[in-house]
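Trainee: Here's my sequence, what's the structure:
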Amino acid sequence: MLAFARRLVKDEGVEKIEFTKTLASYRAARDAVTVVDVPKMRYLMVDGHGDPNSAGFITAIEALYPVAYALKFYSRATLERDYVVPPLEALWWADDMSAFTTARDKSKWHWTVMLMLPEWIDEAEVPRQVERVRAKRAAARLDDVRLGSLDEGRCAQVLHVGAFDDEGGILRQMHEEYLPQHGLRPSGRHHEIYLSDFRRVAPEKQRTILRQPVESAGLRAADHDERIR
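Mentor: Sure thing, here's the model as predicted:
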């Protein structure tokens, strides 16, 4: 199990953990690609396809957050372990990855939106909290919320500050320059971590970690789906 380091924040006698400040995998250098080792983690997930500016992407996110907060409140009240709900994350891929890294043809993109779930919350609690959310409010894709794990291991990542549509340059640099120069190749799905709330932050100020799982170019190509359960 992942041993989470703690940043303790006193909040009415309950310790609160902020994972973005305690986990190295939530830190990256701006416009400079680095390699990090990412531990296996669990996430609440919803899958989808197509343009992220579409209603389908938004409804997926709207299904995730009520469940994430229900689990947070359960953890605080029942387990006496509080935490800040981690930032929204997403996996992105296409049958032809040039549609993502070069052509940026959003109609051909596949995605999985995710919120990390702390290790101490039992997986059996997820469906119980989904039902509690269902009883209180309607969420279009609540039935699609699932618990999955991601074991990315060695990853190249960089902090991008700016609009999502401006990611192409740094992605090309990562895939066409940095990885070949360091004897690496992609071995999993493109991963983004949204440190800014894109609903409230101006595009030019948005902070996004761009992550790519990698392996040695001398190894046999990995089965990408093996990293996602």
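Trainee: rest of the way, CA atoms for contacts and neighbours
Mentor: OK.
Trainee: From R128, how far off is the spatially most central residue of the chain?
Mentor: By C-alpha atoms, centre = their mean, the chain has its centre lying nearest to E89, at 2.5 Å. Counting by C-alpha to C-alpha, to the nearest Å, the gap from E89 to R128 is 23 Å.
Trainee: Could you also give me the structure for this second sequence? I'd like to compare it with the first:
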Amino acid sequence: MSLDRKTELDCYRARKGEFRVVDVPSLTYLAVDGRGDPNTSPAYAEALGALYPVAYTLRFAGKALGHDEVVMPLEALWWSDDMATFTTSRDKSRWSWTAMILAPTWVDDSALADAVAAVTRKKDRPVGLERVTLRTLHEGPCMQTLHVGPYDDEGPVLARMHDHEIPAAGLRMTGHHHEIYLGDPRRTAPERLRTILRQPVERGSD
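Mentor: Reported below is the predicted structural model:
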């Protein structure tokens, strides 16, 4: 039976219209850093083009070792010097990002190096393989909700989370905005895309 951590980790559950605080455990990801509009930046396309081959190579390597884990959804951290670029202006050219896929539980730096080397040997070697690293995040308490619809319609949901739901819960934002993409935009109509929107938080000062 394949291990699918989406069904086992509470932090991969969210409902539309529900803003819930979850405790995100320490998790390790395959990660690539970059900056710029994900719709037009070659760096973002290259990041995804490197992450997926490495992730699937690790899955097949794991199966040979007795670790049968599915490839997890694409995720990304997003940040900017001006958070209004997320909620109001949506000026994506000012965004910085880390594109990520949750790493299999058994993977270490040596396994990643082996996977990158295996993908490098392929005839259609993707660009940017050397940028893929293992990254461990300690997000802890986070508020999250489910957005259903086009990515560009997230602004009002994020504004509600940042300006109302988080302060109303006596919390304040920390860390980077985090998105988990549960739908494939190449195969899913924009109005049916499902994205978990997550924001690390901490208890606000009294």
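Trainee: now what about the TM-score between them?
Mentor: Here the superposed chains carry a TM-score of 0.96, computed using TM-score structural alignment, normalised by the length of the second structure; 204 aligned residues with a C-alpha RMSD of 1.1 Å.
Trainee: Would you mind finding the match for the residue nearest to the centre of the first structure in the second structure?
Mentor: Under the alignment (TM-score structural alignment), E89 of the first structure pairs with E75 of the second structure.
Trainee: Its match contacts I101, correct?
Mentor: Yes - counting by C-alpha atoms under 8 Å, a contact exists between E75 of the second structure and I101, whose distance comes to 5.9 Å.
Trainee: shared neighbours, the two?
Mentor: In terms of C-alpha atoms under 8 Å, 6 or more residues apart in numbering, E75 of the second structure and I101 are not both contacted by any residue.
Trainee: contacts for the top helix by length along the second structure?
Mentor: Of all the segments of type helix in the second structure, defined by DSSP state H, the longest one is helix 42-64. Applying C-alpha under 8 Å, 6+ apart, the contact partners of helix 42-64 of the second structure are 30-38, 67-71, 99-101, 103-104, 106-107, 111-112, 115-116, 118-119, 126-129, 131-132.
Trainee: now the residues you listed: which count as buried?
Mentor: Members of the contacts of helix 42-64 of the second structure that pass the buried threshold by neighbour count (16 or more other C-alpha atoms under 10 Å) are listed as 30-38, 67-71, 99-101, 103-104, 107, 112, 115-116, 119, 126, 128-129, 132.
Trainee: Those in strands, which ones?
Mentor: Using DSSP state E to define strands, the subset of those located there is 30-35, 99-101.
Trainee: and which of those residues is nearest S89 of the second structure?
Mentor: Proximity to S89 of the second structure was ranked across those by C-alpha to C-alpha; first place goes to R35, at 17.1 Å.
Trainee: ok, now how distant is the alignment partner in the second structure of A140 of the first structure from A50 of the second structure?
Mentor: With the correspondence set by TM-score structural alignment, A140 of the first structure lines up against V127 in the second structure. With distances defined as C-alpha to C-alpha, the gap from V127 of the second structure to A50 of the second structure amounts to 7 Å.
Trainee: wait, what's in contact with the match of E89 of the first structure?
Mentor: For E75 of the second structure, counting by C-alpha under 8 Å, 6+ apart, the contacting residues are 99-101, 178-181.
Trainee: what's the answer for S54 of the first structure, then?
Mentor: In this structure, S54 of the first structure makes contact with no residue, judged by C-alpha under 8 Å, 6+ apart.
Trainee: before we move on, what about K108 of the first structure?
Mentor: For K108 of the first structure, the contacting residues are 49-51, 94-95, 99, taking C-alpha under 8 Å, 6+ apart as the criterion.
Trainee: Please report how far the counterpart of it in the second structure lies from A159 of the second structure.
Mentor: Structural correspondence for K108 of the first structure with respect to the second structure (TM-score structural alignment): R94. Using C-alpha to C-alpha, one gets 18 Å for the distance from R94 of the second structure to A159 of the second structure.
Trainee: What of S80 of the second structure?
Mentor: 15 Å.
Trainee: same deal with P38 of the second structure?
Mentor: 21 Å.
Trainee: how many neighbours does the aligned partner of L195 of the first structure in the second structure have?
Mentor: For L195 of the first structure, the equivalent position in the second structure is taken to be L182, counting by TM-score structural alignment. Counted with other C-alpha atoms under 10 Å, the neighbours of L182 of the second structure add up to 17.
Trainee: what's the answer for A202 of the first structure, then?
Mentor: By the other C-alpha under 10 Å criterion, the neighbourhood of A202 of the first structure contains 12 residues.
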